[in-house]
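Asks: any chance you could fold what I've pasted below:
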Amino acid sequence: MPELPEVEVSRLGITPHIENQIITQVVVRNGQLRWPVPEEVQLLVGQTVMGVSRRAKYLFIDTQAGSAILHLGMSGKLRVVDKDVALVKHDHIDIEFSNGKVLRYNDPRRFGAFLWQQPNTTHALLTKLGPEPLTDEFDSTWLFEKSRGKSTVVKNFIMDNHVVVGVGNIYANESLFKAGIDPRKPAGKISKQKYVALTAHIKQTLAEAIKQGGTTLKDFTQSDGNPGYFAQELLVYGRAGKACLSCDSILKSIKIGQRNSFYCPSCQH
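Replies: Reported below is the predicted structural model:
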């Protein structure tokens, strides 16, 4: 499932091709995604793309008429292709531009979304989201104060989009390892000093993943078709049974919140 770095890489990949371009057509071949595609997306036709923005794992194609909201779901991909490039299975939506390019949305599982936001409004899905992790709004004071009295385990805590957006499973595992925090520990029992370290590692890990082009596991490739390379940098995720790169202890895997979680029993307390 694409996480925040993969979505940001997609944003960076498509922006140069569609920014300041006029939308000539929106073709919806299958409007039954996670939610039905609203008819309002046709308001894009004739509009100039002012920019491509992101909030959490949602992408926005911004125009004066409003914004198309895209979410990649479990298996969604965005590609910028020439208009005459042949369709492949699960190519559900095309946004065509006056420069002959097409932004093509492919989603085998159809868990993604293509929605609409009126100008100067906030879609209901976005109203209760926490701060962006790579902004000054997200810091150790925020994380520490939000954690007080919380009995939920820290891994689930930092993956809660009401606390901070975009810290998905891969990056939660990696950040907790770097901070030396056991993912099973209650969030409210962790010290301010540990949260200082954790906040810094969340920011560093996400920023490095974006720089490397995301993490390719099963589904993700960049908008140009190239894979992300951050998977080569993973320290614990997917390495259960292998030696810890810091202490040589054997890494373990457990289920936390129905997600695979990886940790070092020696390094993380």
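Asks: only C-alpha atoms for contact and neighbour calcs from this point on.
Replies: Fine.
Asks: so who does Ala65 touch?
Replies: For Ala65, the contact set (Cα atoms under 8 Å, 6 or more residues apart in numbering) comprises 43-44, 47, 118-119.
Asks: for Ile61, that is, sorry about that
Replies: Going by Cα under 8 Å, 6+ apart, Ile61 touches 49-53, 67-69.
Asks: show me which pair in those residues is furthest apart.
Replies: Spanning the widest gap among the contacts of Ile61 are Met50 and Ile69, at 14.0 Å by Cα to Cα.
Asks: so which of the two has more stuff around it?
Replies: Between Met50 and Ile69, Ile69 has the larger neighbour count (other Cα atoms under 10 Å), namely 21 against 17.
Asks: show me what the helix or strand harbouring the more buried one is packed against.
Replies: In this assignment (DSSP states H and E), Ile69 forms part of strand 66-71. When contacts are defined as 3 or more Cα pairs under 8 Å, 6 or more residues apart in numbering; DSSP states H and E, strand 66-71 sits against strand 58-63, strand 113-117.
Asks: so Gln222 makes contact with Val9?
Replies: Yes - under the criterion of Cα atoms under 8 Å, Gln222 makes contact with Val9 at 6.8 Å.
Asks: among the contacts of Ile61, which ones are buried?
Replies: Taking 16 or more other Cα atoms under 10 Å as the criterion, what is buried in the contacts of Ile61 is 49-53, 67-69.
Asks: which one of those residues is nearest Leu234?
Replies: Of all the buried ones among the contacts of Ile61, Leu234 sits closest to Ser53, with 27.4 Å by Cα to Cα.
Asks: second chain to compare with the first, below:
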Amino acid sequence: MPELPEVEVTRQGISPHLIDQDVIGLTVRNPSLRWPVPEIAQQIVGQRIRSVRRRAKYLLIDTDAGTTIVHLGMSGSLRILPKQTPAEKHDHIDLELASGKILRFNDPRRFGAWLWCELPEMAHPLLSKLGPEPLLAAFNVGYLAKALSGKKKAIKLCLMDNHIVVGVGNIYANEALFAAGIHPQTEAGRVDAERLMILVTEVKQILSNAIKQGGTTLKDFTNAEGKPGYFAQKLHVYGRGGQSCTQCGHLLSEIKLGQRATVFCSLCQPK
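Replies: Sure thing, here's the model as predicted:
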């Protein structure tokens, strides 16, 4: 599943092609995505795109009339293509621009979403209860200590809880906990402030590095130009269960936590 860095890389890739462009058409070939695609052509066609933002894993395409909320789901992707590019099997939506280009949404599993929201969009049910962005100042040790106080849930599950902090999915939660030396099953409320400060720093650093390197190479992730991300070569624990720890050489352990693969080093991340 595309995580925050992949969505941010997509945003950066499509933004120059969308901002200040007039929308002259919208083609919905298959409205049956995670939620039915609403009839939004009459709202968005004729509008000028003012900005392209990201909130958590949602992309927000802003016009004066309202905001299109896009989620990539498990396998979705957005590409900028010439208008005449033939549509393939899973190309469900085209947003046609006055420049002669289209923003094409491809989603083989159809778990993604295209929704419409009148301003203010942050009141939308999908966005209104989200936690802070991990790369902004609001995500800091003071905030995290307060959010985790008294919680017995595993620290990794809290780190992946969008009500606590958005966008730290499975890959980056594994990596950040390893870098901070925290066992993923540790009760969140028992992690001391010193260790939480390290964790906050590592989350920010790892996500920033992933964005700079174009996201993580997943089976079906490509950026707006169709190129794969390259952060996978930097992963220390995710996907490496049973292999040697890059820090101490001990064999990495792998368990299921919240139904997600969780890899850690029992020596570098003592419980």
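Asks: reformat the helices and strands packed on strand 66-71 of structure 1 as TSV; add distance to Thr216 of structure 1.
Replies: Below are these laid out as TSV (distance: least, Cα to Cα, whole Å):
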stretch	distance to Thr216 of structure 1
strand 58-63	19
strand 113-117	21
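Asks: pull the number of nearby residues for Gly225 of structure 1.
Replies: Using other Cα under 10 Å, Gly225 of structure 1 has 12 other residues around it.
Asks: swap in Ser75 of structure 1?
Replies: Here the number of neighbours of Ser75 of structure 1 (other Cα under 10 Å) works out to 17.
Asks: quick one: contacts for it?
Replies: Ser75 of structure 1 is in contact with 1-2, 107-112, 219-220, counting by Cα under 8 Å, 6+ apart.
Asks: cool, Ile254 of structure 1 as well?
Replies: 260-262.
Asks: which secondary structure element contains it?
Replies: strand 252-256.
Asks: between the contacts of Ile61 of structure 1, which is nearest Ala200 of structure 1?
Replies: For those, the nearest to Ala200 of structure 1 is Ser53 (24.1 Å; Cα to Cα).
Asks: can you give me the neighbour number for the spatially closest residue to the closest one that is not a sequence neighbour?
Replies: Closest residue to Ser53 of structure 1 apart from its sequence neighbours, by Cα to Cα, 6 or more residues apart in numbering: Phe60 at 5.0 Å. Other residues near Phe60 of structure 1 number 21, with proximity taken as other Cα under 10 Å.
Asks: wait, Phe60 of structure 1 sits on Ala68?
Replies: Yes - in this structure, Phe60 of structure 1 is within contact of Ala68 by Cα under 8 Å, at 5.5 Å.
Asks: next, please give the residue ranges for the helices of structure 2.
Replies: Counting by DSSP state H, structure 2 has helices at residues 4-18, 41-44, 141-148, 155-159, 170-180, 193-212.
Asks: list the buried residues in stretch 35-49 of structure 2.
Replies: For stretch 35-49 of structure 2, a neighbour-count test (16+ other Cα under 10 Å) marks 37, 43-49 as buried.
Asks: so who does the closest residue in space to Lys77 of structure 1 that isn't next to it in sequence touch?
Replies: Spatial nearest neighbour of Lys77 of structure 1, excluding adjacent residues (Cα to Cα, 6+ apart): Asn106 at 5.2 Å. Residues counted as contacts of Asn106 of structure 1 (Cα under 8 Å, 6+ apart) are 76-78, 89-93.
Asks: what remains of those residues once you look at structure 2?
Replies: Here is what carries over to structure 2 from the contacts of Asn106 of structure 1, by both residues aligned by TM-score structural alignment, their matches' Cα atoms under 8 Å: 76-78, 90-93.
Asks: list the buried residues in stretch 153-160 of structure 2.
Replies: Within stretch 153-160 of structure 2, the residues that count as buried by 16+ other Cα under 10 Å are 154-160.
Asks: tell me the one of the residues you listed nearest Val23 of structure 2?
Replies: Set against Val23 of structure 2, the nearest of the buried residues of stretch 153-160 of structure 2 by Cα to Cα is Met160 (35.7 Å).
Asks: next one: that closest one relative to Tyr230 of structure 2, how far apart?
Replies: To Tyr230 of structure 2, Met160 of structure 2 is 22 Å away according to Cα to Cα, to the nearest Å.
Asks: do Asp161 of structure 2 as well
Replies: Counting by Cα to Cα, the separation of Asp161 of structure 2 from Tyr230 of structure 2 is 26 Å.
Asks: ditto for Gly242 of structure 2
Replies: Plainly put, Gly242 of structure 2 is 23 Å away from Tyr230 of structure 2 if you go by Cα to Cα.
Asks: swap in Ser253 of structure 2?
Replies: For Ser253 of structure 2, the distance to Tyr230 of structure 2 - Cα to Cα - is 24 Å.
Asks: now Ala180 of structure 2
Replies: Computed as Cα to Cα, the Ala180 of structure 2 to Tyr230 of structure 2 distance reads 23 Å.
Asks: looking at the two, which is more packed in?
Replies: Legend: neighbour count by other Cα under 10 Å for Ala180 of structure 2 and Tyr230, higher for Ala180 (19 against 16).
Asks: these two touch, right, that one and Val203?
Replies: No - using Cα under 8 Å, Ala180 of structure 2 is not in contact with Val203; the gap is 9.1 Å.
Asks: identify the residues contacting the closest residue to Leu199 of structure 2 other than its chain neighbours.
Replies: Excluding its sequence neighbours, the residue lying closest to Leu199 of structure 2 (Cα to Cα, 6+ apart) is Ala180, at 5.2 Å. Listed by Cα under 8 Å, 6+ apart, the contact set of Ala180 of structure 2 reads 195, 198-199, 202.
Asks: out of those, which one sits closest to His17 of structure 2?
Replies: Nearest to His17 of structure 2 out of the contacts of Ala180 of structure 2 is Glu202 (Cα to Cα; 32.4 Å).
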